[in-house]
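Colleague: From the sequence below, what's the structure:
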Amino acid sequence: MSADRIDGPTPFHLRAIPGGARLELDGLRELIVQDVLTALLDPTDTTLWDRLHEVAELTPETRLPEGRLPYEELVSDLAERCSYRVPIYGRERLLELSRRLREIAAPKRLPQQQGRRVS
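Modeller: This is a model prediction of the structure:
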């Protein structure tokens, strides 16, 4: 396991950035794409597929009365079907995540400003 990778069924990376940390959820992104494609390509219910094609043919004049485009409603319906949790199993992985977060959150010394005097 690399220093910034947290393994699991949905592995991710944790990286320090100025002022905090960044979670890179590549595994979750892949699950979401799979979920969207599964929903769109469901042979037993082509409703989402049909709506996708309707959205592709939209013009500015085809807005709904409340101002929301069918695109936004399709996004919302697809999002309801998507994965959003990243399970982390096992004590070792949880401890590694905790260790990395503490390491990132630890106070760090700022480099001294050279050639400047504090008044």
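Colleague: okay, CA-based contacts and neighbour counts for the rest of this
Modeller: OK.
Colleague: First-to-last residue distance for stretch 72-87?
Modeller: 29 Å (Cα to Cα, to the nearest Å).
Colleague: mind checking how far that stretch is from the chain centre?
Modeller: Mean-position distance between stretch 72-87 and its chain equals 11 Å (Cα atoms, centre = their mean, to the nearest Å).
Colleague: Please apply the same query to stretch 28-48.
Modeller: That offset, for stretch 28-48, works out to 17 Å (Cα atoms, centre = their mean).
Colleague: Pull out the buried positions in it.
Modeller: 28, 31-32, 35-36, 39-40, 48 (16 or more other Cα atoms under 10 Å).
Colleague: Show me the helices in this protein, by range?
Modeller: Secondary structure of the chain (DSSP state H): helices at 26-40, 47-56, 70-80, 91-105.
Colleague: Next, the angle helix 26-40 makes with the shortest one.
Modeller: When axes from the mean of the first three to the mean of the last three Cα atoms, to 10 degrees is applied, the directions of helix 47-56 and helix 26-40 differ by 90 degrees.
Colleague: Which strands or helices does helix 47-56 pack on?
Modeller: Helix 47-56 sits against helix 26-40, helix 70-80, with contacts defined as 3 or more Cα pairs under 8 Å, 6 or more residues apart in numbering; DSSP states H and E.
Colleague: which other helices and strands contact the last one?
Modeller: Same thing as helix 70-80. helix 26-40, helix 47-56.
Colleague: this one next, for a side-by-side:
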Amino acid sequence: MCESKPVTGPIPIHVGRIPGGAQLDLAALTRLVVGDVLDALLQGDDTTLWDLLHEVAAPSAGAAERLDREELEQQLVERASSRVPLYGPAAKRLAASILTAAGAHVPQQRGEAA
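Modeller: Down below sits the predicted model:
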């Protein structure tokens, strides 16, 4: 489904065709995000997120009500990676790969003489 050669960068992006469009495979970003979440949960000097995770999973007898899962999710999202940097021509290669996978024509640049 995905092309064999990814658009390179700190986080490789594989582009593949799907019916009616393109699909980006960001497995490297997923690994980075999961690592960020684990780091946040296992931070030794601040157990706030770990405690919140356990409170959401099984509220203590003293808790007035079950803590909101969205609160935990928001705090983890704030600590997780979300950006994929592309340097130099990688952005153009990604755009061309997406357009190719989506079946769109990539126009050639015209020379100055044209």
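Colleague: so what number do they get for TM-score?
Modeller: After superposition, the two chains reach a TM-score (TM-score structural alignment, normalised by the length of structure 2) of 0.75; 100 aligned residues with a Cα RMSD of 2.3 Å.
Colleague: coming back round to it: let me know the closest of the buried residues of stretch 28-48 of structure 1 to residue 100 of structure 1.
Modeller: residue 28 (19.7 Å; Cα to Cα).
Colleague: residue in structure 2 matching that closest one?
Modeller: When structure 2 is aligned by TM-score structural alignment, the residue opposite residue 28 of structure 1 is residue 29.
Colleague: For burial, what's the neighbour tally of the residue nearest to residue 24 of structure 1 when sequence neighbours are not counted?
Modeller: Spatial nearest neighbour of residue 24 of structure 1, excluding adjacent residues (Cα to Cα, 6 or more residues apart in numbering): residue 13 at 4.9 Å. By other Cα atoms under 10 Å, 17 other residues sit near residue 13 of structure 1.
Colleague: Which residue in structure 2 aligns with residue 13 of structure 1?
Modeller: Checking TM-score structural alignment: residue 13 of structure 1 goes with residue 14.
Colleague: ok, now which ones touch its match?
Modeller: For residue 14 of structure 2, the contact set (Cα atoms under 8 Å, 6 or more residues apart in numbering) comprises 2-7, 24-26.
Colleague: Can you list which of these are found in strands?
Modeller: Residues of those located in strands (DSSP state E): 24-25.
Colleague: from memory residue 32 of structure 2 sits against residue 79, does it?
Modeller: No. The pair residue 32 of structure 2 / residue 79 is not scored as a contact, 11.2 Å apart, by Cα atoms under 8 Å.
Colleague: And the residue nearest the centre of structure 2, how far from residue 39 of structure 2?
Modeller: For structure 2, the residue sitting closest to the mean C-alpha position, by Cα atoms, centre = their mean, is residue 29 at 4.6 Å. Between residue 29 of structure 2 and residue 39 of structure 2 the computed distance is 15 Å (Cα to Cα).
Colleague: and if you look at residue 20 of structure 2?
Modeller: From residue 20 of structure 2 to residue 39 of structure 2 the distance is 38 Å (Cα to Cα).
Colleague: do the same with residue 31 of structure 2
Modeller: From residue 31 of structure 2 to residue 39 of structure 2 the distance is 12 Å (Cα to Cα).
Colleague: same question, residue 14 of structure 2
Modeller: 26 Å.
Colleague: Please apply the same query to residue 98 of structure 2.
Modeller: 33 Å.
Colleague: Check residue 95 of structure 2 too.
Modeller: 33 Å.
Colleague: Give me the neighbour count for the aligned partner of residue 98 of structure 2 in structure 1.
Modeller: Correspondence of residue 98 of structure 2 to structure 1, assessed by TM-score structural alignment: residue 101. By other Cα under 10 Å, 16 other residues sit near residue 101 of structure 1.
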